[in-house]
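Visitor: predicted model and sequence below, questions to follow.
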Amino acid sequence: MILVCEFITPSGLERLRQSGVEVHYDPHLWKDRDALKVRLADATALIVRNQTHVDADLLLAGPKLRVVGRLGVGLDNINQADLEARGVKLYFARGINAVGVAEYVMAAMLHLSRNLAGAARHVAEGGWNRSAFGGFELSGKTLGLIGLGEVGLRVARRARAFGMKVVAADPQRLPWESVVEEFEITLTTVEEVLRQSHFLSLHAPLTLETRHLIRAETLAAMPKGAYLINTARGELVRNEDLVAALRSGQLAGAVLDVVDEEPLPEHHVLRAVDNLWITPHVAGLTAEAQEAVGLRVAEGVLAALGVR
């Protein structure tokens, strides 16, 4: 039996059901861990998104489990060591939402540079102050990337098309030499990326080394009036230091699609900061990406089970 305990697209669910394997689909089951454990007893495959914490405790409830499918790319909620210890395979949709996230980063930079929403609101309220909404051009500005994986490379390619200079540091030291040359990316240190960036976009995984990578010291190293965009992991940023930088003017603005607590609590320190825009983890949630994620994970899980 294949157990799907979070939302999957209709096409992905249909692909699973076409296989002839029994499928139990309850997109809200993740909310009740005890009920999830009961269902897991008969499951040979478990498919989750980002709400279900898959660890040794949960795996104990699934003695027949052979594969876990992750409907997405992040693996923060999956304890891979526990899966390996049990001999359970892991399948996830690596790189599937890279285009959507890259386009989100470009949209964020355009939002920060042109403030179309503010200008439209100004007109709707009866104003016509053209000088207040001229903004500035991305062309000629420097975009700094920390992390140069599937998403970072796509952001770089799009930024170069806008006439931006791109500098990057990659904590994982991925072997992108030929691609870096093709896209005219300058590979350098994190410190140099911070020093040069008019816009800084985060695409690094969360590790012991990258946790709170963006903090008071690193923010102070950036040009005054720079901008931060985070579509990677909320814990890469120390919230209190970000707020201080935004309020002091060290940063002119920031766009976050990820935060350390999701959904954002009512009295969280990041709320009510005028030059900070937070979206509900939607960068990779395009219709195209979600459709592809559902189908790819369904295919991967079925293949792991030896089913066509």
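Guide: Received, thanks.

Visitor: make it CA atoms for all contacts and neighbour counts henceforth
Guide: Noted.

Visitor: show me where the stretch 101-250 of the chain has helices.
Guide: Taking DSSP state H, counting those that start in this stretch, the helices of the stretch 101-250 of the chain run over residues 116-124, 150-161, 177-183, 190-196, 216-220, 239-248.

Visitor: closest to Val101 out of the ones you listed?
Guide: helix 150-161 (6.7 Å; C-alpha to C-alpha).

Visitor: mind listing what's buried in that closest one?
Guide: Glu150, Val151, Gly152, Leu153, Arg154, Val155, Ala156, Arg157, Arg158, Ala159, Arg160 (16 or more other C-alpha atoms under 10 Å).

Visitor: I'd guessed the first one sits against Gly95; true?
Guide: Yes. Because the distance of 5.8 Å satisfies C-alpha atoms under 8 Å, Glu150 is recorded as touching Gly95.

Visitor: take this one as well and set it beside the first:
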Amino acid sequence: MAKVLCVLYDDPADGYPTAYARDDLPRIASYPGGQSAPAPSGTDFTPGHLLGSVSGELGLRAFLESRGHTLVVTSDKDREGSVFDRELADADVVVSQPFWPAYLTPQRIAAAKELKLAITAGIGSDHVDLDAAIAHGVTVAEVTYSNSISVAEHVVMTTLSLVRNYLPSHQVVLDGGWNIADCVARSYDLEGMHVGTVAAGRIGLAVLRRLAPFDVRLHYTDRHRLPIAVEDELGLTFHESAADMVPHCDVVTINAPLHPETEHLFDDELIGTMKRGAYLINTARARIADQDAVQRALESGRLAGYAGDVWHPQPAPADHPWRTMPHHGMTPHISGSSLSAQARYAAGTREILEAWLAGTPIREEYLIVDGGALAGTGAHSYAVHTPAADG
């Protein structure tokens, strides 16, 4: 029998919901490109309910316990002697979300003698040290595409919010004011601007498709160039690198995985080549942007705005400088954890567990590490980091 350790974020401050704003969800059977949505043998939850918090348990308890397995659910993961660290010692499986990541460091992986599978309920597995997982034979899987469109929608929302100066204007209403000049002094139209994405995978391409109707000029850079037909359809301009692309853009959105080649990519030097008054949107990973460089660029006016919902560390401390820097539109890490997305990634987590417990193959597109090597989506998105690679 297996022990599954599930690390989820805390319930709402006023308690787990007893009612919801909507009664149902649209049914999503497949994603752009044809990948089918998660298809477990069954589910024990109501789509549209809060599944990603501790009481939601990703809808896994009845499924696992009815088969004799053990489920431990906690939000306690960062303090010394946390429930996560205590329970990890004999856990076979760890499940966590990028929004409340249970960091599987080399030390934790080495100490988890029974660990065989690490699942990301959602997308993005950089909270797992992939080199250590490879070395210790731990399979890493994520629910690919389950919340990609959710994140893409968030990118569009925050782009418009910054460019149109929405958040300060809304605050004027909340404060009882009506000074139109204060609201529009930093408000522009997105139409005609040049918008570029760093990476054009599932999320980046979805962002490009959603922004095209705004009559913007679209740019992208990626290790894997898109088909010419897609470039022609959307009017895309390809650039060999972020350094080549960003000087041309009024808005830059980061949709790349975090790995050694992207860590601190947006530093003082790169941001310094951006147009004065450009906007930077980061829903990928916080460490792709240098924390202090972003703050300096906003204070100097090099950047007109910065938004996203990824921080380092997560949860961000109360004194994190990104909470108080000017002209930002930061949120907690929520872009991929809408109730709609939770239904999909909870179902996908169960699908992965069903396959693993039955000894049958996990979907190729869900795999990040398998059999001691990068696999599936992981082989496309990540690179193994070794000391030799640094040179």
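Guide: Noted; the coordinates are in hand. On a predicted model such as this, the values are computed, not experimentally measured, just so you know.

Visitor: tm score of chain vs chain?
Guide: The TM-score (TM-score structural alignment, normalised by the length of the first structure) is 0.87; 307 aligned residues with a C-alpha RMSD of 2.6 Å.

Visitor: just to revisit the earlier point, would you format the helices of the stretch 101-250 of the first structure as TSV with distance to Leu40 of the first structure included?
Guide: Shown next, in TSV, are the helices of the stretch 101-250 of the first structure (distance: least, C-alpha to C-alpha, whole Å):
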stretch	distance to Leu40 of the first structure
helix 116-124	47
helix 150-161	33
helix 177-183	44
helix 190-196	44
helix 216-220	45
helix 239-248	37
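
Visitor: pick the most buried one from these.
Guide: Mean neighbours per residue, mean count of other C-alpha atoms under 10 Å, is largest over the helices of the stretch 101-250 of the first structure for helix 150-161, with a mean of 21.

Visitor: average offset between that one and the second structure?
Guide: Compared with the second structure after the fit, helix 150-161 of the first structure shows a mean deviation of 0.5 Å (mean C-alpha distance after the TM-score superposition for the first structure).

Visitor: residue range for that helix in the second structure?
Guide: Using TM-score structural alignment, helix 150-161 of the first structure corresponds to residues 202-213 of the second structure.

Visitor: can you give the contact residues for that stretch?
Guide: By C-alpha atoms under 8 Å, 6 or more residues apart in numbering, the surrounding residues in contact with stretch 202-213 of the second structure are 145, 148-149, 151-153, 155-156, 197-198, 218, 234, 254-255.

Visitor: swap in 6 Å and give it another go.
Guide: Ser148, Ala152, Asn255 (C-alpha atoms under 6 Å, 6 or more residues apart in numbering).

Visitor: and what of stretch 97-111 of the second structure?
Guide: Tyr9, Ser96, Thr120, Ala121, His127, Val128, Asp129, Ala132, His333.

Visitor: of the residues you listed - the most surrounded one?
Guide: Ala121 (33 neighbours; other C-alpha atoms under 10 Å).

Visitor: and that one, what pairs with it in the first structure?
Guide: So, by TM-score structural alignment, Ala121 of the second structure is matched to Leu71.

Visitor: what does Val297 of the first structure align to in the second structure?
Guide: Val297 of the first structure maps onto Thr349 in the second structure, by TM-score structural alignment.

Visitor: can you pull the contacts of the nearest residue to that match once chain neighbours are set aside?
Guide: Closest residue to Thr349 of the second structure apart from its sequence neighbours, by C-alpha to C-alpha, 6 or more residues apart in numbering: Ala121 at 5.9 Å. By C-alpha under 6 Å, 6+ apart, the contact set of Ala121 of the second structure is Ser96, Gln97, Tyr345, Thr349.

Visitor: at 7 Å instead, please
Guide: Contacts for Ala121 of the second structure (C-alpha atoms under 7 Å, 6 or more residues apart in numbering) come out as Val95, Ser96, Gln97, Glu142, Val143, Tyr345, Ala346, Thr349.
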